[in-house]
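J.: got a predicted model here, sequence first, then my questions.
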Amino acid sequence: MANAKSVKIHVIYYSMYGHIAQMAKRVQKGVEASGAQCEVFQVPETLSQDVLDKMYAPKKDEKVPVITHDKLRDALINCDGIIFGYPTRFGGMPGQMKTFWDQTGGMWMKGELLNKPFSIFFSSSTQGGGQETTALSSLSNFIHHGMIYVPIGYSCKQLGEMNEVHGGSPYGAGTLAGQDGSRQPTALELEVAEASGKHFSEVAIALKIGREALPKKEAATPSVPQKAVQRDRV
């Protein structure tokens, strides 16, 4: 019988300037607070080091495994739920994450991600930088796979905090990076990230327990079309 410890959640992110990487660690903390297992991965970089240097992007965290093509299927399928994190790019998913999803056609054809729960967290340079549109515009990738969206909603009271400027919305946890990337995730934003990980995991745990409690369907006896029967008699 499933329990919290038997549930495995994967956190998969892309982070150029480190904001999403910081949020991912707190999301992981929230997942583990629910009793579930958690592994964190990052998607491959698609920009050259020369371009990254010109954009003043810091070095990636080498301790976080990169999902190379041969590990793609394992990272997406061998878990009970996935939390994705990525920054906004003009109100949408960044190219690095889109490239990652463009490799999942084979899984889509087989329906291997059908009914798998997922959630999103994000970052933007400004308050109007497109955090909610990023969530909305990226949903098509998940919907085509038949995955189940688990937003944070207002399960975390800090989202309603009005005494300071902060990222995040009912669509997911979020942080504001500032136009030059110098602003770092605040204590409040990190609390929301942690709460989102815990909330998502609790839903994933309930889904797995519920599915295993359902009676197993007996294999249906193949029905033979009447026309085929008539042909056999001729």
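T.: Yep, it's here. Numbering: from 1, shown residues only.
J.: C-alpha only now, for contacts and for neighbours.
T.: Fine.
J.: buried stuff in the one helix or strand residue 75 maps to?
T.: Element membership of residue 75 [criterion: DSSP states H and E] is helix 72-77. Within helix 72-77, the residues that count as buried by 16 or more other CA atoms under 10 Å are 72-73, 75-77.
J.: one more structure, for comparison:
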Amino acid sequence: MTKVLVLYHSTYGHIEKMAEAVAEGARSVDGVTVDIKRVAETVSDELAKSSGYKMDQAAPIATVADLEHYDAVIVGAGTRYGTAAAQMRNFWDQTGGSWVKGQLVGKVGSAFTSTATQHGGQETTLIGLIQTLLHHGMLIAGLPYAWQGQMKIDEITGGSPYGATTITGGDGSRMPSDNELEGARFQGRYVAETAKKLHP
């Protein structure tokens, strides 16, 4: 069986919802198993609660040691000033041992993100995550234009050839749209299909 990990960090639930859609798409591919895990929260419980963080997330906490057991890793994190949230950066900054051993070389890597605004750094965040995956020797799968939803101009929508995205609104009140979730499902399916070809 080809094994896919959807690894995410979600502050307010937007990326959690996208992660579920990515996993749904990956699970639609026969012969593929999918796990959803999240990285550890690095802010205190007190700060998280006072800031309105979504604390009731079902996904278990991932460890760096988990990574080597998957054929593909799809990484999701919100944007902070044009780069991935520190919680996700912190997780990958602990993967030096995996890098030294080449444990992720030849596996499929992919990324998805969210921003408050349309031009809030979605593509720079995705490229930053992709750079990290490339340093590990991973083979990158994005969100190809075969998914036409990212070309819509009749509604505000996320989506990029570098990966699925969503726009949350400045106050975080906008949850992923149907179109954005469909992009996430497409990406999950595409990554799973690619990983299955490479690691049947």
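T.: Cool, the structure landed. Every value quoted in this text rests on a predicted model; they were computed, and no experiment measured them.
J.: check the offset of the helix holding residue 75 of structure 1 from the chain's centre.
T.: 12 Å (CA atoms, centre = their mean, to the nearest Å).
J.: quick one: the equivalent of residue 67 of structure 2 over in structure 1 and residue 204 of structure 1, what's the gap?
T.: Using TM-score structural alignment, the partner of residue 67 of structure 2 in structure 1 is residue 76. From residue 76 of structure 1 across to residue 204 of structure 1, the span is 15 Å (CA to CA, to the nearest Å).
J.: hmm, the match of residue 67 of structure 2 is touching residue 84, no?
T.: No - taking contacts as CA atoms under 8 Å, residue 76 of structure 1 lies outside contact range of residue 84: 10.8 Å.
J.: any idea where the helices of structure 1 begin and end?
T.: Remark: helices assigned in structure 1 by DSSP state H are 19-33, 49-54, 72-77, 95-101, 105-110, 131-144, 187-213, 226-233.
J.: report how many residues lie close to residue 44 of structure 1.
T.: Neighbours of residue 44 of structure 1 under the rule other CA atoms under 10 Å: 17.
J.: with residue 1 of structure 2 instead?
T.: So residue 1 of structure 2, with other CA under 10 Å, has 11 neighbours.
J.: give me the number of residues near the nearest residue to residue 10 of structure 2 once chain neighbours are set aside?
T.: Leaving aside its sequence neighbours, residue 10 of structure 2 sits nearest to residue 16 (CA to CA, 6 or more residues apart in numbering; 5.5 Å). Residue 16 of structure 2 has 24 neighbours, counted by other CA under 10 Å.
J.: just residue 92 of structure 2 next, same as before
T.: 16.
J.: counterpart of it over in structure 1?
T.: Match for residue 92 of structure 2 (TM-score structural alignment): residue 101.
J.: swap in residue 187 of structure 2?
T.: Match for residue 187 of structure 2 (TM-score structural alignment): residue 196.
J.: quick one: the closest residue to the match of residue 92 of structure 2 other than its chain neighbours from residue 110 of structure 1, how far?
T.: Nearest residue to residue 101 of structure 1, sequence neighbours excluded (CA to CA, 6+ apart): residue 141, at 7.2 Å. Relative to residue 110 of structure 1, residue 141 of structure 1 is positioned 15 Å away (CA to CA).
J.: more crowded one of these two?
T.: residue 141 (14 against 10).
J.: kindly state which residue of structure 2 is aligned to that one.
T.: By TM-score structural alignment, residue 141 of structure 1 lines up with residue 132.
J.: for residue 207 of structure 1, same thing?
T.: By TM-score structural alignment, residue 207 of structure 1 lines up with residue 198.
J.: and residue 42 of structure 1, what pairs with it in structure 2?
T.: For residue 42 of structure 1, the residue aligned by TM-score structural alignment is residue 38.
J.: center of structure 2 - which residue?
T.: Residue closest to the mean C-alpha point of structure 2, counted by CA atoms, centre = their mean, is residue 76 at 2.1 Å.
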